[in-house]
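S.K.: Only the shape, not the letters, is given here:
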């Protein structure tokens, strides 16, 4: 690890986070992943057999993906190269491949570790294939997302997927004991507070060590910390958002409910929390597009076009300028009148559609492009609405064997009120025609 700090311009004595100081030096030190690294486990068998194929490490944050990749390179005697799909582009990849080719010519192999590999687009993922097939690199990709949905089939066919587990209580406790050995003292926690800390880590080893480091920052010799005080310490100091953990969904929920509750300032706050925490702005925009239809609906028909425009603006501008459109959209949606009636109506229509099965449309609702279809009664009785005096023929378009249903009942808020007037007009006209 000292080489890493030297390459970064840091001395060995430079302050280093506890999680970095405790990074495993060999695979047997990795906790919580015995199903992959234990005796007889897949990765261990592969290394014992003197080979290492390309692979994808899939798992939540803080379970050792980067560490395992680095140690695999050590055991397989391969040069370790690391890039992040978030910060690297085509030029960076080209340089990596050139260095790998030069090493191969000198008889040395390369393990290329790609963090967040799912962030690369299809063309970039395809770019790895010829180098993997030619043996120029052994690819190890890390992802927190389901590879089945995020990675190309061609890439998946050339790399085995290994799933890393969230660290259980015993694994987190092992890390805490290592932290205490490193610091030369016990964590000043009661047994109950220690259990709370393990639970707060939520299976994330790196996060558990960050929490431990915050506790070690308390004055030496103080009385053991109780659970209530621990919560106060952690809330004051610990990271508040991790896009790969539960808070990812909690904050997204808080954003949507704030908009639904017309609390504009709270909605802006939660959107900002997500962005500041490193959330992918596209995830936020997708959620806002959903909100525009689900929660605003036809109470303000401009909400959905504005949401799509904000998405397009971000794609065109990128960061940070593209975030301006996100703020504008959140403020608009939060202040807009709300209606979920179209959303409810469509859900009800789908439920009835499942119940009624394959009922045919009425004859007048079907086209008759052939003589046979016309002889079977297709299109019979159809009246072209535009040819009627008032532009409304009043025909029933439900299946003949099904009674009419009423799904859509707009609210009296915003433009929904105008739509309600229109529906009342058409219903009155239909009754008159009948």
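M.R.: Cool, got the structure. In this text, all values refer to a predicted model and were calculated from it rather than measured experimentally. Numbers count the residues shown, from 1 in each chain.
S.K.: going forward, measure contacts between C-alpha atoms and count neighbours the same way
M.R.: Will do.
S.K.: quick one, strands of this protein?
M.R.: Using DSSP state E, the strands of the chain run over residues 55-58, 79-84, 110-115, 138-143, 160-163.
S.K.: now those strands in TSV, with distance to residue 304 and mean neighbour count?
M.R.: Putting the strands of the chain into TSV (distance: least, C-alpha to C-alpha, whole Å; neighbours: other C-alpha atoms under 10 Å) gives the following:
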stretch	distance to residue 304	mean neighbour count
strand 55-58	35	23
strand 79-84	34	17
strand 110-115	35	25
strand 138-143	32	26
strand 160-163	38	16
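S.K.: Quick one: closest of those to residue 126.
M.R.: Residue 126 lies closest, by C-alpha to C-alpha, to one member of these: strand 138-143, at 12.5 Å.
S.K.: Does anything pack onto that closest one? Which helices or strands?
M.R.: Helices and strands touching strand 138-143, by 3 or more C-alpha pairs under 8 Å, 6 or more residues apart in numbering; DSSP states H and E, are strand 55-58, helix 65-75, strand 110-115.
S.K.: which outside residues touch the first one?
M.R.: Contacts made with strand 55-58 from outside it, assessed by C-alpha atoms under 8 Å, 6 or more residues apart in numbering, are listed as 65, 139-147, 159-164.
S.K.: and which of those residues is nearest residue 351?
M.R.: residue 146 (30.1 Å).
S.K.: next, the one to line up against it:
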């Protein structure tokens, strides 16, 4: 009797998509994942040592997660069982585990491949643990989301996370060559159009083969140009999830490009987020934050320009308002950088948290009542405007606290002038103290 959860046989009379026909039969045929399958890479080492453990395969769509899992089952002589977290509930999971137990009693192990494993909730993820620990299943989970955020610590501690990369143009070109060999003909494309097809796939092997299948079906006597290809095909939508990893990865790339004073890279990541459907208001807020955090007082116009760009977007809307935001991005990238204000703020907060009950020194306290005067409030206060150089040099920290030094301006932009002032007052203070 066939196992309820075993996948169908490869011997199928129905027409098979090109992606299925080209699915690798051996690990050596997998394209573009040498970092996990190379001679000294983790999977190869595990297999050669005969010690394959549970795995989490983390990577974008179309890079071979399912294929690798299936081939691992073949390499280890385990029954391959595939489920998707999207369509599988607790009753179905129980059946999977019971079938694996029966298989084990008959001397056959089970490699359970769970697609989109991050979609299982905490309780469902915990349900895998006892079956992993007693050897009923060898779990291979696939996820497009960061396992650190989406998977339980207990599950992660029992698995090794392997990162699969999006396929680069070289890997996709090799995939196209295999497809042409399988089809028995070359694609009717010029060299530039072939490069455009690879670009349309955007690192997704499955998408690339689907595009190849469409192009191969066209009846044409000549090689198509880039324009003709673009007319017939739609570019694959860019991978972007406004609440997932790509959201945080791209805003990080934008922020670090601004911090690194690279306007071209900053504008590229800004454009990538807009193309992915990001809310321009989110970008306006983050751009303003960059001005505060990474430029601060080194350029007094930076925050103002960001706020004006934000206001311009609110008044004009898309797409004109986004131009104002892009100009703010370019300005920030080229502005002098300083995080001295940000660092000073954090240092002051840390000190305040540590000494939060210390009162101000009495000489800077007002004394509106007789009792407060008798307690010494305001006694000895020196009015700075009456002092030499308009600076008394008095202590304004709590009396029991050592004077803190938090703000350390840099020698860049307007902070160069602020540093000169800080140093000037420090010398005056030392002179008054002496």
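M.R.: Sure thing, it's come through. Every value quoted in this text rests on a predicted model; they were computed, and no experiment measured them.
S.K.: one step back: export the strands of the first structure to a markdown table and append columns for distance to residue 295 of the first structure.
M.R.: Output for the strands of the first structure, formatted as a markdown table (distance: least, C-alpha to C-alpha, whole Å):
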| stretch | distance to residue 295 of the first structure |
| --- | --- |
| strand 55-58 | 34 |
| strand 79-84 | 37 |
| strand 110-115 | 36 |
| strand 138-143 | 32 |
| strand 160-163 | 37 |
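S.K.: Quick check: which of these is nearest to residue 270 of the first structure?
M.R.: For the strands of the first structure, the distance to residue 270 of the first structure is smallest for strand 138-143, at 25.5 Å, taking C-alpha to C-alpha.
S.K.: Give the aligned range of the closest one in the second structure.
M.R.: Mapping strand 138-143 of the first structure onto the second structure (TM-score structural alignment) gives residues 138-143.
S.K.: That stretch vs the first structure, average offset?
M.R.: Here stretch 138-143 of the second structure, set against the first structure after superposition, deviates by a mean of 0.7 Å using mean C-alpha distance after the TM-score superposition for the first structure.
S.K.: now the strands: where do they sit in the stretch 251-400 of the second structure?
M.R.: With DSSP state E, counting those that start in this stretch, there are no strands along the stretch 251-400 of the second structure.
S.K.: Helices of that one, start to end?
M.R.: Secondary structure of the stretch 251-400 of the second structure (DSSP state H, counting those that start in this stretch): helices located at 263-275, 280-290, 302-316, 320-334, 340-354, 370-374.
S.K.: Kindly compare burial across those and name the winner.
M.R.: Most buried of the helices of the stretch 251-400 of the second structure by mean neighbour count (mean count of other C-alpha atoms under 10 Å) is helix 320-334; its value is a mean of 21.
S.K.: Quick one: the residues in the first structure that it pairs up with.
M.R.: So helix 320-334 of the second structure sits over no part of the first structure, by TM-score structural alignment.
S.K.: again, but for stretch 374-386 of the second structure
M.R.: Using TM-score structural alignment, there is no partner range for stretch 374-386 of the second structure in the first structure.
S.K.: Could you point out which of the strands of the first structure sits nearest residue 15 of the first structure?
M.R.: Residue 15 of the first structure lies closest, by C-alpha to C-alpha, to one member of those: strand 79-84, at 22.9 Å.
S.K.: The closest one - contacts with which helices or strands?
M.R.: Strand 79-84 of the first structure sits against helix 65-75, strand 110-115, with contacts defined as 3+ C-alpha pairs under 8 Å, 6+ apart.
S.K.: In which helix or strand does the most centrally placed residue in the second structure reside?
M.R.: Nearest to the geometric centre of the second structure sits residue 249, at 2.8 Å (C-alpha atoms, centre = their mean). Element membership of residue 249 of the second structure [criterion: DSSP states H and E] is helix 245-259.
S.K.: what's in contact with that helix?
M.R.: With contacts defined as C-alpha under 8 Å, 6+ apart, helix 245-259 of the second structure is touched by 145-146, 239-241, 263, 265-267, 269-270, 272-273, 287, 290, 294, 329-330, 332-334, 337.
S.K.: Buried residues, it. List them.
M.R.: For helix 245-259 of the second structure, a neighbour-count test (16 or more other C-alpha atoms under 10 Å) marks 246, 247, 250, 251, 253, 254, 255, 256, 257, 258, 259 as buried.
S.K.: ditto for stretch 181-198 of the first structure
M.R.: Of all the residues in stretch 181-198 of the first structure, those buried under the rule 16+ other C-alpha under 10 Å are 187, 188, 189, 193, 194, 196, 197, 198.
S.K.: quick one: terminal-to-terminal distance for that stretch?
M.R.: Terminal residues of stretch 181-198 of the first structure lie 17 Å apart, using C-alpha to C-alpha, to the nearest Å.
S.K.: Output the helices of the stretch 251-400 of the second structure in a markdown table; the columns should cover distance to residue 422 of the second structure.
M.R.: Listed next are the helices of the stretch 251-400 of the second structure as a markdown table, based on distance: least, C-alpha to C-alpha, whole Å:
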| stretch | distance to residue 422 of the second structure |
| --- | --- |
| helix 263-275 | 31 |
| helix 280-290 | 24 |
| helix 302-316 | 22 |
| helix 320-334 | 25 |
| helix 340-354 | 13 |
| helix 370-374 | 33 |
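S.K.: Among the ones you listed, which comes closest to residue 20 of the second structure?
M.R.: Proximity to residue 20 of the second structure, assessed across the helices of the stretch 251-400 of the second structure by C-alpha to C-alpha, is greatest for helix 263-275 (31.0 Å).
S.K.: Which residue, neighbours along the chain excluded, lies closest to residue 82 of the first structure?
M.R.: Among residues not flanking residue 82 of the first structure along the chain, residue 113 sits closest, at 4.7 Å (C-alpha to C-alpha, 6 or more residues apart in numbering).
S.K.: ugh, wrong one, residue 254 of the first structure
M.R.: Leaving aside its chain neighbours, residue 254 of the first structure sits nearest to residue 270 (6.7 Å; criterion: C-alpha to C-alpha, 6+ apart).
S.K.: ok, residues contacting stretch 180-187 of the first structure?
M.R.: The contact list for stretch 180-187 of the first structure (C-alpha under 8 Å, 6+ apart) reads 22, 212, 215, 216.
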